[in-house]
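Colleague: Sequence first, predicted model second:
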Amino acid sequence: MRIATITTLIILALDQALKWAVVVGLNLREVMYIEVLPPYLNLTMAWNRGVNFGLFAADSVWLRVALVALALIVTGWVWFWVRREGARPLMQLALGFLAGGALGNAIDRITWGAVADFLNVTCCGWVNPWAFNVADIAIFIGAFGLILASGDKTPRDDRSGLR
């Protein structure tokens, strides 16, 4: 599980460093909007107090605690599952992305009370109303990677005697 641990730490460090650099260093939490490569890439401050896309958003301490607990429980469960499945390198890599992203967003909820989203990508005449962060990207890559990696396993022998 070395690959998973190293990948988790790299993604977590990258996510937190970028969040601090943008939110605090560039003071995005006060200026709220910075053009980077207009109209394609902009930094737009968005505090996500809910789940994906701000669903179920509330400024409740209990919701924040529940979302942090959920991130830890799901990360632990997936870690256990990957280990039980044989911890192949691709599965470990995907797990590292997923765990690093989930833990990065959980740290935001503990530190700031909400997840710091700031990347806004727009293209081809479509104006994207949502912002996201490195952790969100990592979670998506990790989940997709786990789906792909778990599909390459050969079925276990049928030990029931039926063929």
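Modeller: Sure thing, it's come through. Residues are numbered from 1 along each chain as shown.
Colleague: going forward, measure contacts between C-alpha atoms and count neighbours the same way
Modeller: Fine.
Colleague: Touching, Asp15 and Ala102? I think so.
Modeller: No: using Cα atoms under 8 Å, Asp15 makes no contact with Ala102, being 10.4 Å away.
Colleague: tell me the contacts of Leu43?
Modeller: Leu43 makes contact with Leu28, Met32, Tyr33, Ile34, Glu35, Val36, Phe118, Leu119, Asn120, according to Cα atoms under 8 Å, 6 or more residues apart in numbering.
Colleague: alright, now check it against this:
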Amino acid sequence: MAAAGTRAARSSKRPSKAAGTTPWLWMAFALLVVMADQFLKLVIVRSFAYGESRPVTGFFNLVLVYNKGAAFSFLADAGGWQRWFFTGLGVVVGLFIIWLLYRHTGQRLFCLAVSLILGGAVGNVVDRVLYGHVVDFLDFYAGRYHWPAFNLADCAITVGAALLIVDELRRVRRQ
């Protein structure tokens, strides 16, 4: 009787797998994010001179700038070591996310969130490895205030982080 109770307790701790979802599906989605990010960066790099800006609306420009640091150019002037630090960090985070995808395949919102983060992280790691910096091209502003330029990979990471918060709030509410 105790063995049956222990088995039931153990099986209830395992994440359920939703029909038709696998870690490979989520990793393929992350790869689509990487491909879209790299494609857009390539279009911008081939169409713009460094620092060139083209207005699109009254609050948005396309621009070509490089970021050797992290978010908001954090550590951009650190002397070069940050390139490999942020590359290594991106690889470690990517491997951790792949592990999470295997552990939580049936949790669709969670997997969508971490897949977006994975795709964004890999997109920026590719830039760091190939160019030594991240290519940014989206410039939003209000009046004279400009938000620091960013890219599709950054958008994916931000949306993924927001979805993680929503997922956690939903899980807490269910309990």
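Modeller: Yep, it's here. Note that the coordinates shown come from a computational prediction; the quantities given were computed from them, not determined experimentally.
Colleague: follow-up on the earlier one: ok, of the contacts of Leu43 of the first structure, which come out buried?
Modeller: Buried members of these, scored by 16 or more other Cα atoms under 10 Å, are Leu28, Tyr33, Ile34, Phe118, Leu119, Asn120.
Colleague: which residue in the second structure lines up with the first one?
Modeller: Alignment note: Leu28 of the first structure maps to Ala49 in the second structure; criterion TM-score structural alignment.
Colleague: What strand or helix carries the residue lying closest to Thr5 of the first structure once chain neighbours are set aside?
Modeller: Computed as Cα to Cα, 6 or more residues apart in numbering, the closest residue to Thr5 of the first structure that is not its neighbour in sequence is Gly96, at 6.3 Å. Assigned by DSSP states H and E, Gly96 of the first structure belongs to helix 89-112.
Colleague: Give me the mean deviation of that helix from the second structure.
Modeller: For helix 89-112 of the first structure, the mean deviation from the second structure after alignment is 0.8 Å (mean Cα distance after the TM-score superposition for the first structure).
Colleague: That helix aligns to what range in the second structure?
Modeller: Residues 108-131 of the second structure are where helix 89-112 of the first structure lands when matched by TM-score structural alignment.
Colleague: Check which residues of that stretch are buried.
Modeller: By 16+ other Cα under 10 Å, the buried positions in stretch 108-131 of the second structure come out as 108-128.
Colleague: Tell me the counterpart of Trp99 of the second structure in the first structure.
Modeller: Trp99 of the second structure maps onto Phe80 of the first structure when the alignment is built from TM-score structural alignment.
Colleague: burial count for the counterpart of Gly88 of the second structure in the first structure?
Modeller: Under the alignment (TM-score structural alignment), Gly88 of the second structure pairs with Ala69 in the first structure. Applying other Cα atoms under 10 Å, we find 13 residues neighbouring Ala69 of the first structure.
Colleague: hey, where'd the strands end up in the second structure?
Modeller: 53-55, 60-67, 134-142, 145-146 (DSSP state E).
Colleague: can you redo those strands as TSV with distance to Ala162 of the second structure?
Modeller: Below are the strands of the second structure laid out as TSV (distance: least, Cα to Cα, whole Å):
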stretch	distance to Ala162 of the second structure
strand 53-55	28
strand 60-67	22
strand 134-142	19
strand 145-146	22
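Colleague: Cool, thanks, signing off.
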